[in-house]
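>>> sequence? don't have it. structure:
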């Protein structure tokens, strides 16, 4: 996927600013978008293949079964814009039945994006592939090659869950504004624990027995050391993932296993044993909550498909031309 389009902010500078600000708060945080340097992107792809990590294989099965129905509803000849495209592993499931006119993968990891683009280009040699290196939570420009084409947004993997509800609604409003009138959005959302999914199943998906998710989480500290002149002792931290029922989200933390201090981005930080750096939230929704979120953000929920165990849902939403957009 490599014809870079649009402007990407200086990610290293942003990372430094985010680390300085986040580690200065009473509850220390590092925003989840900084998981995805090249090493983090590779680790995440490994996570998606773990036996405990049901979201990827469940969403893939839903898309495989219902891609034809999606294509019949939205029609052919659309530019497919994928937010947080990663390896684009699920994308071929849609591109063929949609008879896509162009594909625009958007990802913050430029090197990984380029590798994925090349692989997808080999599968679809006649398809214009126009990658954009950008943080899709910020404003960016679409490439000129999709001007005038009807559009379909693709946002798989329940990545929306990394954002608090109001921030998620703001992001979805931004998608509606960028994609424009007449557009559609295919979005995957992980379902909240209920009759089909236990809390234990959910927590295991974020704390696998092989420790791959732990390595993914700890890679943030390795990145601080490499990119920001950090002196973090990685062994001073451990991975933790817990379900917060009151807030409807899985939380991932880096827990200090002993008192520790380090420098990063020119500043010094310290944690006492048991103190945490909050690295990710992953909100989960019921189907009614998902429909409310769609309407609140300028989309009309049309159809939702789930697996038989009610673990995951793929939604198809249509742009609400009458809604106020930013």
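Structure received. Small disclaimer: the values here were computed from a predicted structure and weren't measured. Numbers count the residues shown, from 1 in each chain.
>>> switch to C-alpha atoms for all contacts and neighbour counts from now on
OK.
>>> all helices of the stretch 101-250 of the chain, in order?
110-123, 165-179, 199-205, 212-227 (DSSP state H, counting those that start in this stretch).
>>> With distance to residue 42 added, can I get the ones you listed in a markdown table?
Below are the helices of the stretch 101-250 of the chain laid out as a markdown table (distance: least, CA to CA, whole Å):
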| stretch | distance to residue 42 |
| --- | --- |
| helix 110-123 | 8 |
| helix 165-179 | 25 |
| helix 199-205 | 17 |
| helix 212-227 | 9 |
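>>> could I get these as TSV with distance to residue 158 and mean neighbour count?
TSV is the format used below for the helices of the stretch 101-250 of the chain (distance: least, CA to CA, whole Å; neighbours: other CA atoms under 10 Å):
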stretch	distance to residue 158	mean neighbour count
helix 110-123	19	18
helix 165-179	11	19
helix 199-205	13	17
helix 212-227	16	20
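>>> which one of those helices lies closest to residue 132?
Closest approach to residue 132 among these (CA to CA): helix 110-123, 8.4 Å.
>>> what does that closest one rub up against?
The contact list for helix 110-123 (CA atoms under 8 Å, 6 or more residues apart in numbering) reads 1-2, 38, 41, 85-88, 105-107, 127, 129, 131, 133.
>>> Nearest to residue 207 among those?
Nearest to residue 207 among the contacts of helix 110-123: residue 41, at 17.2 Å, using CA to CA.
>>> any idea how far that closest one is from residue 204?
In this structure, residue 41 and residue 204 are 20 Å apart, going by CA to CA, to the nearest Å.
>>> again, but for residue 20
To residue 204, residue 20 is 31 Å away according to CA to CA.
>>> Below is an additional structure, to be compared with the one above:
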């Protein structure tokens, strides 16, 4: 019997309100910035899927290989009855965990959480078909705002994969991890995927590929603002820039204006000026070292139980257990 449902905590009007607030705040800030979540309309999601298949983009295939090697061990260590995935998308890599936990005989429920109702609806229906006997409960929500929507109980394992935690700057990451710990019961688990600090010659091309797919993906945020807020960005008037910040150990994606311009955004009753060469930051992707990530996890109330990497040390999957706070 296939059992699934979809729980809505984020409606279209919520997304529109959030987009308006982010664009108004970000494009009037100094320097200008936008959150990376606005890349991901249907076109942006397709572009990102294309990025994950590029030869330069190592994170997705590297994380998948780590999960494939250790999924059975993760199932054995956690004995999870409920798997929760934050920012699930298509849940492709998560199938490795679903297979292992199902084979282990403990898993009864899968709870994918994502902002896209349409993508989640399709994924939930397919997963319920592919895993008969598994209860699949999709939650349309923003993981930075709706962690309390995750149902309690069921010996939970929360998976947060893809290095997405690196998109949160330190001032955002600490409260997020703390809020996530508050959502979990003692001895429940967090499975976290993180990119690791490596040579700029490796990491920068992953965000600036030769075919220009990432550049198109980066500019897509302007297309989203044009469509949703009736803005008049000339998308091709911005160059894609990817820079490694050695001090902060992160890579930033930016859009650099090629000329002076003024951009009307009628949906906000706002006109935004850009100087030639001015940059708009669209994504920060922190890369981690084991000791710094472990310190952040401990501060939030987790104990690092396992740390798995690829042979080249490009990516890590870590298993952390929620512990009693001191």
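It's in. For clarity, every value in this text was computed on a predicted model and none was experimentally measured.
>>> before we move on, the earlier item: if we compare the helices of the stretch 101-250 of the first structure, which one ends up closest to residue 257 of the first structure?
Closest to residue 257 of the first structure of the helices of the stretch 101-250 of the first structure is helix 212-227 (CA to CA; 13.1 Å).
>>> And the strands in the stretch 151-300 of the first structure, which stretches?
151-155, 184-190, 237-244, 249-256, 260-264, 267-271, 276-283, 299-306 (DSSP state E, counting those that start in this stretch).
>>> Of all these, which one is nearest residue 163 of the first structure?
For the strands of the stretch 151-300 of the first structure, the distance to residue 163 of the first structure is smallest for strand 276-283, at 7.0 Å, taking CA to CA.
>>> which strands and helices sit next to the closest one?
Counting contacts by 3 or more CA pairs under 8 Å, 6 or more residues apart in numbering; DSSP states H and E, strand 276-283 of the first structure packs against strand 28-29, strand 249-256.
>>> can you do 10 Å?
On a contact count with 3 or more CA pairs under 10 Å, 6 or more residues apart in numbering; DSSP states H and E, strand 276-283 of the first structure meets helix 11-22, strand 28-29, strand 184-190, helix 212-227, strand 237-244, strand 249-256.
>>> just the angle between that strand and helix 165-179, please?
Calculated by axes from the mean of the first three to the mean of the last three CA atoms, to 10 degrees, strand 276-283 of the first structure forms an angle of 60 degrees with helix 165-179.
>>> what's the average distance of strand 276-283 of the first structure to the second structure?
Strand 276-283 of the first structure differs from its equivalent in the second structure by a mean of 0.5 Å after superposition (mean CA distance after the TM-score superposition for the first structure).
>>> Where in the second structure does that strand align, residue-wise?
Matched against the second structure by TM-score structural alignment, strand 276-283 of the first structure falls on residues 279-286.
>>> Likewise for stretch 112-126 of the first structure?
By TM-score structural alignment, stretch 112-126 of the first structure lines up with residues 119-133 in the second structure.
>>> starting at the chain centroid, how far to the matching stretch?
Distance of stretch 119-133 of the second structure from its chain centroid, counting by CA atoms, centre = their mean, to the nearest Å, is 21 Å.
>>> again, but for stretch 302-314 of the second structure
Worked out by CA atoms, centre = their mean, stretch 302-314 of the second structure lies 19 Å from the chain centre.
>>> What span of the first structure is it aligned with?
The counterpart of stretch 302-314 of the second structure in the first structure, using TM-score structural alignment, spans residues 299-311.
>>> What does residue 54 of the second structure correspond to in the first structure?
Correspondence of residue 54 of the second structure to the first structure, assessed by TM-score structural alignment: residue 50.
>>> With residue 33 of the second structure instead?
In the first structure, residue 33 of the second structure lines up with residue 29, judged by TM-score structural alignment.
>>> show me what contacts that match?
Shown in contact with residue 29 of the first structure (CA atoms under 10 Å, 6 or more residues apart in numbering): 18-23, 253-254, 276-280.
>>> hang on, residue 231 of the first structure packs against residue 222?
Yes. With contact defined as CA atoms under 10 Å, residue 231 of the first structure reaches residue 222; the gap is 9.4 Å.
>>> show me the contacts for the most centrally placed residue in the second structure.
When CA atoms, centre = their mean is applied to the second structure, the residue found nearest the centroid is residue 164 (3.3 Å). Neighbouring residues of residue 164 of the second structure by CA under 10 Å, 6+ apart: 86, 87, 192, 193, 194, 195, 285, 286.
>>> what would those look like in TSV with neighbour count and distance to residue 66 of the second structure?
TSV is the format used below for the contacts of residue 164 of the second structure (neighbours: other CA atoms under 10 Å; distance: CA to CA, whole Å):
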residue	neighbour count	distance to residue 66 of the second structure
86	23	19
87	22	19
192	19	12
193	27	10
194	27	12
195	28	12
285	22	20
286	24	20
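>>> Out of those residues, which are shared with the first structure?
On the basis of both residues aligned by TM-score structural alignment, their matches' CA atoms under 10 Å, what survives of the contacts of residue 164 of the second structure in the first structure is 86, 87, 192, 193, 194, 195, 285, 286.
>>> which one of those residues sits closest to residue 216 of the second structure?
The closest of those, once distances to residue 216 of the second structure are taken by CA to CA, is residue 285, at 17.8 Å.
>>> Can you tell me how far the closest one is from residue 173 of the second structure?
Computed as CA to CA, the residue 285 of the second structure to residue 173 of the second structure distance reads 12 Å.
>>> any residues in contact with both of those two?
Common contacts of residue 285 of the second structure and residue 173 (CA under 10 Å, 6+ apart): 165, 166, 167.
>>> Any chance of CSV for these, columns neighbour count and distance to residue 269 of the second structure?
Below are those laid out as CSV (neighbours: other CA under 10 Å; distance: CA to CA, whole Å):
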residue, neighbour count, distance to residue 269 of the second structure
165, 21, 33
166, 21, 33
167, 20, 29
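>>> Among the contacts of helix 110-123 of the first structure, name the buried ones.
1-2, 41, 85-88, 105-107, 127, 129, 131, 133 (16 or more other CA atoms under 10 Å).
>>> hang on, residue 131 of the first structure packs against residue 3?
Yes. Applying CA under 10 Å, one finds residue 131 of the first structure in contact with residue 3, separated by 5.7 Å.
>>> Overlap of the contact sets of the two?
With CA under 10 Å, 6+ apart as the test, residue 131 of the first structure and residue 3 both reach 104, 114, 117, 143.
>>> Quick one: residues contacting whatever residue of the first structure lines up with residue 158 of the second structure.
Aligned counterpart of residue 158 of the second structure in the first structure: residue 153 (TM-score structural alignment). For residue 153 of the first structure, the contact set (CA under 10 Å, 6+ apart) comprises 78-83, 104, 175-176, 178-179, 183-187, 316-317.
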